[in-house]
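Trainee: How does the following fold in three dimensions:
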Amino acid sequence: MASRPGLRSIAAASTSASRTFAPRFVPPTSRSFASTHPASRPTTTTNDTSDRPTSFGFETVTESEKRERVAGVFSSVADSYDRMNDMMSLGVHRLWKDHYVSSLNPGYTPPGQAARPQHILDIAGGTGDIAFRHLHTAHVLNRNPDVRVTISDINPDMLEVGKKRSSILPASQQAALSFLQANAEDLTGKVADNSMDLYTVAFGIRNFSNMPAALQEAHRVLKPGGVFACLEFSKVGNALLDSVYKRWSFGAIPMIGHLVAGDRDSYQYLVESIENFPSQEDFRQLILDAGFGVAGQGYEDLTGGIAAIHRGIKPLA
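Mentor: Predicted coordinates:
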């Protein structure tokens, strides 16, 4: 990946009671978080949608069938998932994740202010890759031990991997970590309204059956001024790079999955799900439709657009 862009503070209008999370990254063309969100949020809910069509890779299936099949995929790859990510991305996913968390800067306290408690919800974060980075940045780099992280995942096998991996964390970070098995499309009864300072999801949202419903839930659970941040594979802008990337994705990754994990079909699905994910502009619009505001273009491309970081902020009023 190219050298990391500089990180700067976001100046956001907020009160001490309404905002406890302060990200550092602003795209070069950014402005203050805009109120360019709809006056009213969509009324779509997760009720009675089990038979609604959605995509599973290149197939069209019902939402309930996709949830079942995605569960099967991630139960199958749980133990080898991080190793496979290294092989699929040649290790670059680690740089993307480092930059993603660094740019969000959890636990940051402005000079002259007292550190405030923060609660981060890491969705589809079963193996702990992002959550552990949040805790290290907040507790160690920013010296704010009052930052807690809840790892939420719909898949118990992925959560089990995260629980095992968390045993090597310092005791203070283990105490600040909790695990929640839940469907991100409906967190009712599990995550309260206006309770989270930061909602993160990395390489997971493309597997959801109903992305608009998940984005609405993100909006619901965040405090006013809270930040939604998504790291996901995206669309490559350069034609030559895109050609090379697609050849690698469709030619090599399923074969590696077969040879290393004994599971070609799951990795074939993962490649197809990346291809089906909305473009940067289309996903930005979904974020706006959910009621968030965005700064500038609302996203940052990584490695030519192979991946992208999207951000939205819940308006203060």
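Trainee: From now on I want contacts and neighbour counts done on CA atoms only, so please keep to that.
Mentor: Noted.
Trainee: ok, the closest residue to residue 202 other than its chain neighbours - contacts?
Mentor: Spatial nearest neighbour of residue 202, excluding adjacent residues (C-alpha to C-alpha, 6 or more residues apart in numbering): residue 231 at 4.5 Å. By C-alpha atoms under 8 Å, 6 or more residues apart in numbering, the contact list for residue 231 reads 97, 100, 201, 202, 203, 307, 308, 309, 310.
Trainee: what about residue 231, distance to residue 201?
Mentor: 6 Å (C-alpha to C-alpha, to the nearest Å).
Trainee: Could you also give me the structure for this next sequence, so I can compare it with the first?
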Amino acid sequence: MRESQVTDQSPGSTGNGAETAHPQDPRRIRAMFDVVAPRYDLLNDLMSGGIHRLWKRRLRRLAGRPRGRGLALDLAGGTGDIGNALAASGWAVVVCDPSEGMMSKGRNRRAGPRLRWVCGDGETLPFADGTFDLVTIGFGLRNIQDRQRALAEMARVLAPGGLMLCLEFSQPAPLIAPAYGLWQEHGIPRLGAAVSGQPDAYRYLVRSIQAFPDQKTLADWMRQAGFTDVFYRNQFFGIAAIHGGRRPAATP
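Mentor: The predicted structure follows:
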């Protein structure tokens, strides 16, 4: 597997253009995740061949170990796999997700003094300004209707100098795009239907991946939201990417 790294700090590229409207009502998305929660982690493993775990380990390594307070927010944290990994690295983690079904599944599997669970929406986070030293979001940004507003909210709740990391599906390199497109159109919905019994949920998954902006567009959105030192690292030829940026440090 090859990983590529790009540091993109100059605005100008808009990738695939303006943000595409979210294809479904947020309440329907939340209800969908409540339904698929019992087999969500299993299907992630089957559909990615387990490779999503490698990408999440890379995100955790980029987060590093905490200094000072060490308070982290894992937004759209679902069943808490990223939050649990951060907690094992010493972070005190708040897992925040709009789906009670996903968080209930996570609470039953992952309990500990360093994990707290809060139901919340990424567009209107229920936290004060500057609360967290780290904000992560893994495969959740594309499920938020107003993604640019969510990025601004992440910047707001970060302490000055704090780090935001986003792992999300992205636009793959031309070399693998045709084969990946076939897997999206035919493999993912059939596998999702067979294992979960919810074919519509996995057709939505494919649409949400296809509608998500490319790497440079997301980097531009992050800068517009107030992040500095913006970068991204492609995973497996750009099928996914880890984006990162910091809230500017307070001036003396």
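Trainee: Quick check: the aligned residue for the residue nearest to residue 202 of the first structure in the second structure?
Mentor: Matched to the second structure by TM-score structural alignment, residue 231 of the first structure sits across from residue 167.
Trainee: Wait, a strand at that match?
Mentor: Yes: applying DSSP: H, G, I helix; E, B strand; the rest coil, one finds residue 167 of the second structure inside a strand.
Trainee: Now which residue in the first structure aligns to residue 220 of the second structure?
Mentor: So, by TM-score structural alignment, residue 220 of the second structure is matched to residue 285.
Trainee: Let me know how buried that match is, in neighbour terms.
Mentor: 16 (other C-alpha atoms under 10 Å).
Trainee: Check the mean deviation of the helix or strand where it lies from the second structure.
Mentor: Secondary structure assigned from DSSP states H and E places residue 285 of the first structure in helix 280-289. Its matched residues in the second structure lie on average 0.5 Å from helix 280-289 of the first structure after superposition (mean C-alpha distance after the TM-score superposition for the first structure).
Trainee: got the buried residues for that helix?
Mentor: Neighbour-count burial for helix 280-289 of the first structure flags 280, 283, 284, 285, 286, 287, 288, 289 (criterion: 16 or more other C-alpha atoms under 10 Å).
Trainee: Likewise for stretch 226-234 of the second structure?
Mentor: 226, 227, 228, 230, 231, 232, 233, 234.
Trainee: coming back round to it: could you export the buried residues of helix 280-289 of the first structure as a markdown table, including distance to residue 217 of the first structure?
Mentor: Shown next, in a markdown table, are the buried residues of helix 280-289 of the first structure (distance: C-alpha to C-alpha, whole Å):
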| residue | distance to residue 217 of the first structure |
| --- | --- |
| 280 | 21 |
| 283 | 16 |
| 284 | 16 |
| 285 | 16 |
| 286 | 13 |
| 287 | 11 |
| 288 | 14 |
| 289 | 12 |
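Trainee: circling back: distance of the match of residue 231 of the first structure relative to residue 220 of the second structure?
Mentor: Distance from residue 167 of the second structure to residue 220 of the second structure, by C-alpha to C-alpha: 16 Å.
Trainee: How about residue 107 of the second structure?
Mentor: Counting by C-alpha to C-alpha, the gap from residue 107 of the second structure to residue 220 of the second structure is 35 Å.
Trainee: And for residue 122 of the second structure?
Mentor: For residue 122 of the second structure, the distance to residue 220 of the second structure - C-alpha to C-alpha - is 19 Å.
Trainee: Residue 30 of the second structure now?
Mentor: 28 Å.
Trainee: next one: residue 125 of the second structure
Mentor: Taking C-alpha to C-alpha, one finds residue 125 of the second structure at 22 Å from residue 220 of the second structure.
Trainee: And for residue 75 of the second structure?
Mentor: 20 Å.
Trainee: Equivalent analysis for residue 11 of the second structure, please.
Mentor: Distance from residue 11 of the second structure to residue 220 of the second structure, by C-alpha to C-alpha: 6 Å.
Trainee: Then residue 57 of the second structure?
Mentor: 25 Å.
Trainee: do residue 114 of the second structure as well
Mentor: 33 Å.
Trainee: Then residue 158 of the second structure?
Mentor: To residue 220 of the second structure, residue 158 of the second structure is 19 Å away according to C-alpha to C-alpha.
Trainee: What of residue 166 of the second structure?
Mentor: 14 Å.
Trainee: same check, this time on residue 177 of the second structure
Mentor: 23 Å.
Trainee: Could you state which residue of the first structure sits nearest its centroid?
Mentor: By C-alpha atoms, centre = their mean, the first structure has its centre lying nearest to residue 201, at 1.6 Å.
Trainee: Verify the stated contact: it with residue 128.
Mentor: No: the pair residue 201 of the first structure / residue 128 is not scored as a contact, 11.4 Å apart, by C-alpha atoms under 8 Å.
Trainee: quick check, residue 180 of the first structure in a strand?
Mentor: Yes: the assignment for residue 180 of the first structure is a strand, going by three-state DSSP.
Trainee: mind checking how far the closest residue to it other than its chain neighbours is from residue 300 of the first structure?
Mentor: Closest residue to residue 180 of the first structure apart from its sequence neighbours, by C-alpha to C-alpha, 6+ apart: residue 152 at 4.6 Å. Look at residue 152 of the first structure and residue 300 of the first structure: by C-alpha to C-alpha, they are 25 Å apart.
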